[in-house]
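Trainee: sharing a model prediction with you, sequence too.
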Amino acid sequence: MATTSSETTTDVVIIGAGISGMTLAIDMMRLGNGDNFVIIEKGRRVGGTWSDNEYPGCCCDVWSHLYSLSFSPNPDWTREYPTQPEIHRYLTGVAHKYDLERHIRFNTEVKGCKFDPVTGIWTTTVRRGDDGGEATLHSRFVVSAMGQLNNPQYPKITGMDDFAGRIMHSARWDKSFDLRGKKVAVIGNGATAIQIVPELAKIAESVVVFQRSPNWITPRYDSTIPAWRQFMYRYLPYARRHYRSSLMDIREDYWNVLVDTDGEAHQGLKAMATELLSTQLPGENRAELRQVLTPNYPPGCKRILISDDYYPALGKPHVTLETAPILEITEEAVRVSSGWDSRKGQHQPQDHVVDAIICATGFQAKQFLSPLHIEVAGQETLEQKWSGGAYAYKGMTVPDLPNFAIMYGPNTNLGHNSIILMIEAQSAYINRLIEAVRTNAKDSSRGYLRISPRESATKNWNNKVQASLSKSTLASDQCSSWYKSDTGLITTNWSENAIEYQRDVSSIDWEDYQLQGPGAAELRSKGRISWTRVVEESQPWVTSWSKAAAVSVGLGILAVAVSPLRKSIVR
């Protein structure tokens, strides 16, 4: 039986205890906004996507020393590209370090958020997973830190409910189901599939990979980080920072490689991917396989993948790449079309009999904040406002939605660098909004200060982003990707490099915001406020004996460490 509801009053409700939610909460304490916040997390632990995704081979495609918070570095990464267990251990350690668990309500799902424009208060309704009871939270501010990769996207295939075997999504991996010796189908061939397939190939009787379109794949060049380098990064922090800056520089250069399709570096990237394919799947007998694995669109149109073992896995005798369209799923098989029978006027079916189906089909990335119900009393819901495609001012705030912000929102994804760079920049920005609301006391007649972006400022920012994106490879009509909506609008990705976004959100122009309630006039009179962004790229070193010593010790190490990583971008 469900327990009775309970009520809580707090300054800020944060939805999600992944990297975004954790960063925002920590910054609240670091930047002087206090610790009067509650984090709502539907899972059983912190980590977000790195808690949800536990499939075999799961790892990050960003270098480990870039995939960590600037204020909480990890000198003990064991690989150049971190695995899911190692990332999750790191995030758990960060949560312990900043004592976040006492603020988190685990196994709790947000059902909806409603804003009262009179009082300036948000009411968030949640459902507890332990007893099914409901609770309400009242706050001055709500921040969605759900991200873009939280709701699994299942394929819409006739007959999925009829399958007698096991179906699971990669983001909802069932560790209790033993795939050893099984016949396994993998639907999808994107970033997740290329990590799963090599692991399944080691244990399954057979693996069939269903591909709609091929991807550009470049070498991963992964390797272990030896203990002596970990020792150096721990006790010579300047060397670690310099290494991180070197990685940042390489990744930012990668943006130019992607957008300059006529440039030598872009062609070099394409040549590298082609060489990897021909080297790992050689021979005349594999010419047809290489052909169906070669994209007919420019690199960057879809996410560029990295792997050292996907192609070799496809070359194994018990692994099959199937490019024919799936017709349906039967009780025991995935049925595809082997051709069109003109006499019968129908597809000729071919069955792949399998014991299990893995859906490596990504997430509902274009359906931001789904399935949350978010509204301001007496106005349209956020879902209605975004019916033509999600948009937000600087990817964070939405017109007519006061005291509400989004982490990793519309047009803030990156295809070339670490998303943590964006998350930290957004956290600093949103914390300034929270500060403005927190520091203005409630007025008995006007409620709390209410802040929302002007529609004109939002449209101007969004139009600028879309204009830039329209000239990039992301807008190419030669491929389809989760970057684009059904109408072709790019709602997920940022239009420039990470540094440009950091600069763009390192200030607030209060003229771009609707300000109502106590403190509005004073805030408006300040005009623009600015702060120093976190600088990650290489900077001229300040000459001092301590820094010079650290750098001199690390120079040889950096040369050894960075050289193969730079090769993984451009030869």
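Mentor: Good, I have the coordinates. Just so it is clear, the model here is predicted, and its values are computed rather than measured.

Trainee: hey, let's count contacts and neighbours off CA atoms from now on
Mentor: Fine.

Trainee: quick one: the helices in the stretch 351-500 of the chain?
Mentor: For the stretch 351-500 of the chain, the helices defined by DSSP state H, counting those that start in this stretch occupy 382-385, 419-438, 455-469, 498-504.

Trainee: show me what the last one is packed up against.
Mentor: Contact partners of helix 498-504 among helices and strands, from 3 or more CA pairs under 8 Å, 6 or more residues apart in numbering; DSSP states H and E: helix 419-438.

Trainee: chain center to the helix it packs on, what's the gap?
Mentor: Once both centres are worked out by CA atoms, centre = their mean, to the nearest Å, helix 419-438 turns out to sit 17 Å from its chain's centre.

Trainee: same check on stretch 46-60?
Mentor: On CA atoms, centre = their mean, the centre of stretch 46-60 falls 12 Å from that of its chain.

Trainee: please identify the most buried of the helices of the stretch 351-500 of the chain.
Mentor: Of all the helices of the stretch 351-500 of the chain, helix 419-438 carries the top mean neighbour count, a mean of 22, counting by mean count of other CA atoms under 10 Å.

Trainee: what residues does it touch?
Mentor: Here helix 419-438 makes contact (CA atoms under 8 Å, 6 or more residues apart in numbering) with 11, 19-20, 23-24, 27-28, 31, 33, 66-69, 140-141, 396, 403, 405, 407-408, 412-413, 448-451, 498, 501-502, 505-508, 523, 533-534.

Trainee: okay, pairing it with this:
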Amino acid sequence: MAQTRLSQLTSHLHAENMKSQTKATNYAITEQPLGTPRQIRIICIGAGASGINLIRTLRLHLTNYELVVYEKNSSVGGTWYENRYPGCKCDIPSHNYQFSWRPNQTWKSFFSPANEIEEYLCRVCEEENLEGPIRTKHQVIHAEWHEEDGQWWVKIKNLVTREVFDDRAHFLLDAHGILNSWKWPDIPGLHDFKGELVHSADWPKDFDYSNKTVAVIGNGSSGIQIVPAIEPEVKQLVHFIRSPTWIAPPRIQTLQMSDASDILSQIELDENNEDFTTAQKEKFVKDHAFYKKFVKAVEKQVNGNFPIMIKDGKEAQFTKEPLRMYMEEALGNDERLCKALIPTFPVGCRRLTPGTGYLEALRKPGVRVVTQAIKRIVPEGVETVEGELIKLDSIVCATGFDVSFTPQFPIIGRDGNLQDIWQAERPRAYMSCAVPGIPNYFVFLGPSAPIGHGSVFTITEHVAKYLTRIIRKCQYEGIKSISPNAAAVEEFYEHIDTFMPRTAWAGRCRSWFKNGQENGPVIALHPGSRIHFFHMLEQFRGEDWDYVYENKHGCRENRFAYLGNGFSTKELDPAYDSTWYLNEPDAF
């Protein structure tokens, strides 16, 4: 009955509209009720944590849409599918490194290894029926915005058949991640080496390093995990480090001394203080109140780390000396090692990494720490700037990723190719997720995201909700395209650049937060705490955006065309309570 009534009303109103339309305005009423979403198509790039969560968020909050997720790997998981080197694990507590909507009470370890996180992501996809939109072994290689039809024209390569085909979408969501494109170090002669050359992010399954002389180049997070993991099995380990770095005690120890100590004292771990006991996992499953209390207590502590990053704050001052003492003790007060490893720059300038067993491994008889710069790599091994030739069987490059934020393929918007724009100037994004002149393009964990602030899982949930609200607005309000205006982004970065000098991140150190530069601007991080970022995304600031409205049937654009034929879907849908406003008069 409701549809028949609507059809009759629409037909009548359309006739009246044609009478009232004048050549002077060239504007016509849209014959649909207020609240009608237009059909849209969305392409997402990447099926890591961000892409997986996006599928669910769109399913819950959008209607009348199509979604496809292109993933270059043969399975979901992103970082946790690709990184499988020995010792690879997350340094965020397991029960806080998960989707808030899909808790896993049976994590094996307090800090999960990569394979367990990958298994979790695969299981979530399967059990939550999120696999449908995902196309694995498909790589996006080109995307171009077409203004006339308000769509992205995208080229995709099938990595099995090598076929390249076209797809189109109204919105392009980039969830390929920041730690995605690994790179070899820029060392002369690197590929002249005749032994085994391995990158930590492309670890061969059959790489046998036992009883060999192995070099590990780099002391970032990956190197810090690899060294103690392979040290017991190699013949000799040669560790090349370029910069000192702050190493934190095992995080469970610091948590046990925090405000979370009360709940942690009730948690049962094995004799190694790493894995949960069977009884503990059973308690997590059965006692929901206790489990939630545990997760929230640890989450609160993780969120509370930001004050340490304020370089002149009391928390930073109180942290530095205990860390120095911890490192000295772990290094056996070895003068050479302490000088090489313990920084003078602020705590947090480089990513603060818990290094369980790392410092202790550097003192083992079969480990040599080399601080001399590498001049070049030759077929037999490494030649230092002082002329020493260090012969090696294998070289492991734990040298990280391309963190320039420059896309790996052309993304061409109104103002040109984003690759060229971000290569020529500093990468900048509105609230980390949108770019001026690139309509209907949104990125997860873009420039100035809180990727050094805690669990990425919860962060990506907030970003997905924020972006979904924007897409809904476009769907329901007749917005053909949307992009942040340049003035808003300029002022956003004026705030960032004024704020960052008060943080440790801006200190004098070589950091991937600054794209590997010692004194460059902080590109990667949000100017505030994790909670600050979540709070910022609660409201959509419509005044910061440029809009292009739909132009149907050749009529003039009108921002209020979405008001339609005078009726609301809330009164025409028999399943909707059309007097909802009487239910909660004080709702805001």
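Mentor: Yep, that arrived. As the structure is a computational prediction, the values presented were derived from the model and not from experiment.

Trainee: picking that back up, could the helices of the stretch 351-500 of the first structure go into a markdown table alongside distance to Ile121 of the first structure?
Mentor: As requested, the helices of the stretch 351-500 of the first structure are exported to a markdown table (distance: least, CA to CA, whole Å):
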| stretch | distance to Ile121 of the first structure |
| --- | --- |
| helix 382-385 | 17 |
| helix 419-438 | 11 |
| helix 455-469 | 22 |
| helix 498-504 | 29 |
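
Trainee: of those helices, which is nearest Arg244 of the first structure?
Mentor: Comparing the helices of the stretch 351-500 of the first structure against Arg244 of the first structure with CA to CA, the closest turns out to be helix 419-438 (12.1 Å).

Trainee: what does Ala524 of the second structure correspond to in the first structure?
Mentor: When the first structure is aligned by TM-score structural alignment, the residue opposite Ala524 of the second structure is Thr492.

Trainee: how about that match: what's its closest non-neighbour residue?
Mentor: Among residues not flanking Thr492 of the first structure along the chain, Asn411 sits closest, at 4.4 Å (CA to CA, 6 or more residues apart in numbering).

Trainee: strands along the stretch 301-450 of the second structure, start to end?
Mentor: When assigned using DSSP state E, counting those that start in this stretch, the strands of the stretch 301-450 of the second structure occupy the ranges 353-354, 367-370, 374-378, 381-384, 389-391, 394-397, 411-413, 416-417, 441-443.

Trainee: export those to CSV and append columns for mean neighbour count and distance to Leu159 of the second structure.
Mentor: What follows is the strands of the stretch 301-450 of the second structure, written out as CSV (neighbours: other CA atoms under 10 Å; distance: least, CA to CA, whole Å):
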stretch, mean neighbour count, distance to Leu159 of the second structure
strand 353-354, 20, 36
strand 367-370, 18, 41
strand 374-378, 19, 33
strand 381-384, 19, 35
strand 389-391, 16, 38
strand 394-397, 22, 26
strand 411-413, 21, 20
strand 416-417, 16, 24
strand 441-443, 23, 23
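
Trainee: in TSV: the ones you listed, plus distance to Glu494 of the second structure.
Mentor: Listed next are those as TSV, based on distance: least, CA to CA, whole Å:
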stretch	distance to Glu494 of the second structure
strand 353-354	30
strand 367-370	41
strand 374-378	39
strand 381-384	43
strand 389-391	48
strand 394-397	37
strand 411-413	24
strand 416-417	24
strand 441-443	21
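
Trainee: quick one, what contacts the equivalent of Arg128 of the first structure over in the second structure?
Mentor: Counting by TM-score structural alignment, Arg128 of the first structure lines up with Asn158 in the second structure. Going by CA under 8 Å, 6+ apart, Asn158 of the second structure touches Lys137, His138, Gln139, Val164.

Trainee: the last one reaches Val140, doesn't it?
Mentor: Think Val164 of the second structure. No. Here Val164 of the second structure lies out of contact with Val140, judged by CA atoms under 8 Å, at a distance of 9.4 Å.

Trainee: what do the two both touch?
Mentor: Common contacts of Val164 of the second structure and Val140, defined by CA under 8 Å, 6+ apart, comprise Lys155, Ile156, Lys157.

Trainee: looking at this, the first one is in a helix?
Mentor: In this case it means Lys155 of the second structure. No. Counting by DSSP: H, G, I helix; E, B strand; the rest coil, Lys155 of the second structure falls outside a helix, being strand.

Trainee: for it, grab the count of nearby residues.
Mentor: For Lys155 of the second structure, the tally of surrounding residues (other CA atoms under 10 Å) stands at 16.

Trainee: for it, give me its contacts.
Mentor: Residues near Lys155 of the second structure by CA under 8 Å, 6+ apart: Val140, Ile141, His142, Ala143, Val164, Phe165, Asp166, Asp167.

Trainee: now with 10 Å, please.
Mentor: Residues near Lys155 of the second structure by CA atoms under 10 Å, 6 or more residues apart in numbering: Gln139, Val140, Ile141, His142, Ala143, Glu144, Val164, Phe165, Asp166, Asp167, Arg168.
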